[in-house]
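In: pasting the structure only:
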């Protein structure tokens, strides 16, 4: 029987009192809610307890195996149903490293054998769970693992990377290419002697590494490591298990856990915090998903006709508002935070999730560690039956508790709209983007000097505080920044494209909010014009480390901008009130020429006054300076906080397509 048929008969819409908004209510509302925190597999040498939530099952069978794939079951155990839809059994002996599956009988039909949704270790390709002694997977001195210090969220500078991209280039000098251990290697160099991998990231100076999905995903066959398979990993299989293809041995469920922890520990030791990209908004395959083997239909949203809703563009969307789905999401991130010492979570298509769930996630994480950073995409990929007023979309960010969303206003203001690759942005001379850039500079907060009527997307502020805005020019999605600029400026020589690229991230790194960089942007990364490269080969996706030598001056410029931001708290003010008091735009009278002054030792900065001048025009522009003596700390080529030169009040010539930073003491 198709569950959508059942739903089409009994699903209906009613009015809920919550927020006074219409919401979907369906047949799953009468499912029991289990509040215990012991679902899954709990191991001790004396016994292992198995508990799963399968509220409508007529029987649940546990099978134990010697291996993660192949071979017959060592034993078959019928589980016992208890309260609130929970089935339980206990094996009273040491079964460490044995593998297992559950199989549910429901409505006279046997569902698929699968791990439980809480599985913490699995065999190859994640088809069987593994009984794991987590303490034995800890690297040496794991208990003493110490996170790098973090005072304010606005101090964060994020570097988004893909586990395979960062190391798989033959010229990376990294031994464990495409692996967790590859990111944990130090002392690696390109053939030209330039630092690569972890040492490169450390040299660049960012504060946080954002890992594209590293939980166990569905699209890469872990039995074929030599096949060079590639995926970004936005197709979840086992949410609480590291992906096996990034480990040195995907067959042994312990190895991926040990190596992931070793990577986190090494990143922490090198001054970098670690963020995991999480994808709770959908699963890769409804029929085969673990969710569907224990409570078919429950974990997904449905349209009024009973069909699966699809706000993710992936064929389904997880119903985060359902109590057991909400419970799972909260307990999953808590597990990653505690067991793997993670420092943040980036939520894919966060706009699919309901506000209540996201706030419960944030509040729970911040009780564990108030410096854990939570952010995500404040949009969806399609329409959802859940009303927008209840979802964690960008316009509702002020209702969220200490969470941030990406500013597509600034992103597309800088380089041009995502829907029209030929459209130019501010850095390519489009003067119609000035207000969008100004909106980004003040981190999307209310500001009297921004003309919201001229902002590209949002016609009003959506952030209440600067830590709610991720300021960026590019990420893994769509074309790299350098490729995008080439597409929209097909006749521009490379030297001009480089100036545009540098200006774009100069804006990002001098703006308020939280800075975000796509890995390799500092090397003018190219994916050869391929935008959605989620399943393309390494030849498209890998970071080409020879570009660090070829574009050494660009790397030095990015590195200098990051140091400038870190050394000067005026660029990372923590409160909207402070920004509006200390940051004032100067009317240049020239379209495409943005100037603002940050005054009076803002946020405790050692520089009394800072002047930032952004020239998106293709021609040099003259600007009259405020009175006094000013020191140029950054121009189109150089970042030098000690001063490139000093200039007195009067006109200053600002080079085309460039950013200047000046200060007075």
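Out: Received the coordinates, thanks. The structure displayed is predicted, hence computed values, not measured ones.
In: CA atoms for contacts and neighbours, from now on please.
Out: Noted.
In: how about the helices in the stretch 1-150 of the chain?
Out: For the stretch 1-150 of the chain, helices defined by DSSP state H, counting those that start in this stretch occupy the ranges 3-10.
In: tell me the secondary structure for residue 413?
Out: helix (DSSP: H, G, I helix; E, B strand; the rest coil).
In: so how many other residues sit close to it?
Out: Other residues within reach of residue 413, judged by other C-alpha atoms under 10 Å, total 30.
In: Next up, a structure to set beside the first:
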């Protein structure tokens, strides 16, 4: 263990006995170290360079203690294809089979033959010239995340050369970088790029695992996203293409965040494929009952048992590798609650793995984003992770959708909205009822849509899911979407409905990008991409899920709104506080928030929950350490009934400069100035953003 890592009171997962697992190259070959706590023998199998089915050597590994097996061989050189196999007891929960060739868990590259389980590990030369390029290091308060799929982003991009369509290199092409910079996003968050496989069930239906949440290996990049040329050259070239993508994005100032799936693997339930961990030590790597039955808290057939030191260390070492060797800027942890389950399978935020991820020096500058739930008992943990973690905020998603969509739908049917504006205001201001003061608003990763669920366009165009094409009789995918079709299900030529949908999208985007917290935008939502009502398109590798770059005028207008909102967020620190304000106290890097009703008077307590009162004025004033004081006024009107809003009389506010409105089909080209006491008419739902200015600012 390197001297800069903590040595006092470290959990067992940082034991030196687990150091240097995988292949370490040195003069005269390499050393392979593999963990299997229950194996009775482990072998290295090396294959011919040209034929993955032709083994050239079988070499036994020696037990060196702590469950680790080791061998040094001149055959372990860059480019070598190899596998491991293990034999052991035949008791319940053990699945050893000496005849099964297994992926070595720390493989940095993979090669594959014709069969589903015909995988070989590859010894990779990890060298790469990063030059003077460094990680951008974007502060969290200035971070705007763009969640996308490596293939889907560029597969149809007309300015990206066809040879680069759907590839790592394509994502780093100047045309894609230009798009990201025009929007103003600061980070791309990529759906899984760890090597993954399509489930046999999907293959039987002629479908594919497009999203990639079915990991084969936690170190190897998914080779199918590399260019054809680099795939032919082998695992070294695939890894260099990934690093080249990261380098070019970093040169443009854009961070790369990976969606990582450490909670389960592609080996599925008992009877599923035996490709790696199951064959090495099923008991040691997967959560089980005493009789060997899997404890599946992920819904994917198995759950990695991070209460064992070796399984937890596998996760930590993978993170270190991607953060250091590949220069990745952050990770979004799929079903992170699973990673925090102890030996009794109960979630604890003090879990050694979660704490090690926070404290490990190799991960100190890395963004750590938890999807804070899984499908097991006690699996919903939003708000319960420790300081240093950021979390997908599903409470934010649901409240914002309710306010702009399902509440409006309800009002059309019942004549009155079901709730007032109070809950929405809490989310707008940073979800202080969910996250502790120590963590602050930046603990919340705000989102309205994600890869999983309706796109933004479909959220405002469909009342129900349309997933028949998934082959599961429309049973899959969420049934509660809080969506609203605005009067017609799916496609329509009714201009009134289409206009209402466009405005609803602008209201949702405006809320997302003007809320306190860290916004996450789903790729394609900036241009109103549709999946024709499919809210679980994980199995479609087709134009249904690939972004289209042929945009109608309204789509270009929507993109311009997104770019304007992101720029306004960047220019106005009052919109991105780091801490929660406390009444009567000066809190550096917080925003002081004041709330007014449509008459310009301070919001009364009873109005917050009055379902007939859906209008508020929100004044946020920054208290930054090193920036000029900044104030904004945001008007929110959550009813289809017209309202006339009187701008408030507030201290040191001489004028309100209107800088954005969701009522406009195209973003404002000229700002307008208004005085305190002026009236702003809103004919229906909408948002208006003003910059508060003073002729003689205080202090």
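Out: Cool, the structure landed. Model, not experiment: these values are computed from the prediction.
In: Run a quick neighbour tally on residue 683 of structure 2.
Out: Residue 683 of structure 2 has 14 neighbouring residues, counting by other C-alpha under 10 Å.
In: What lines up with residue 237 of structure 1 in structure 2?
Out: In structure 2, the residue paired with residue 237 of structure 1 is residue 216, using TM-score structural alignment.
In: just checking, its match touches residue 196?
Out: Yes. If you go by C-alpha atoms under 8 Å, residue 216 of structure 2 and residue 196 touch, sitting 4.7 Å apart.
In: show me the contacts for the residue nearest the centre of structure 2.
Out: Geometric centre of structure 2, nearest residue: residue 332, 4.7 Å, by C-alpha atoms, centre = their mean. The contact partners of residue 332 of structure 2, by C-alpha atoms under 8 Å, 6 or more residues apart in numbering, come to 189, 257-260, 368-371.
In: what are the ranges of the helices in the stretch 351-500 of structure 2?
Out: Going by DSSP H, counting those that start in this stretch, the stretch 351-500 of structure 2 shows helices at 352-359, 394-401, 407-414, 422-428, 456-459, 495-514.
In: looking at those, which is buried most?
Out: Neighbour counts (mean count of other C-alpha atoms under 10 Å) averaged over each of the helices of the stretch 351-500 of structure 2 peak at helix 456-459, with a mean of 28.
In: What is the burial count for the aligned partner of residue 17 of structure 2 in structure 1?
Out: Residue 17 of structure 2 maps onto residue 35 in structure 1, with residues paired by TM-score structural alignment. Per other C-alpha under 10 Å, the neighbour tally for residue 35 of structure 1 reads 11.
In: how far away is the match of residue 237 of structure 1 from residue 110 of structure 2?
Out: Using C-alpha to C-alpha, to the nearest Å, residue 216 of structure 2 is found at 10 Å from residue 110 of structure 2.
In: rewinding a little: mind checking which of the contacts of residue 332 of structure 2 are in strands?
Out: With strands taken from DSSP state E, the overlap with those comprises 189, 257-260, 368-370.
In: between those residues, which is nearest residue 505 of structure 2?
Out: residue 189 (21.7 Å; C-alpha to C-alpha).
In: So what does the closest one match up with in structure 1?
Out: In structure 1, residue 189 of structure 2 lines up with residue 210, judged by TM-score structural alignment.
In: likewise residue 288 of structure 2?
Out: Matched by TM-score structural alignment, residue 288 of structure 2 corresponds to residue 302 in structure 1.
In: So its match is in contact with residue 309, correct?
Out: Yes. Counting by C-alpha under 8 Å, residue 302 of structure 1 touches residue 309, with 4.8 Å between them.
In: out of those two, which sits in the busier spot?
Out: In this view residue 302 of structure 1 and residue 309 are compared by other C-alpha under 10 Å, and residue 302 has more residues nearby, 27 against 24.
In: can you tell me how far that one sits from residue 358 of structure 1?
Out: Distance from residue 302 of structure 1 to residue 358 of structure 1, by C-alpha to C-alpha: 20 Å.
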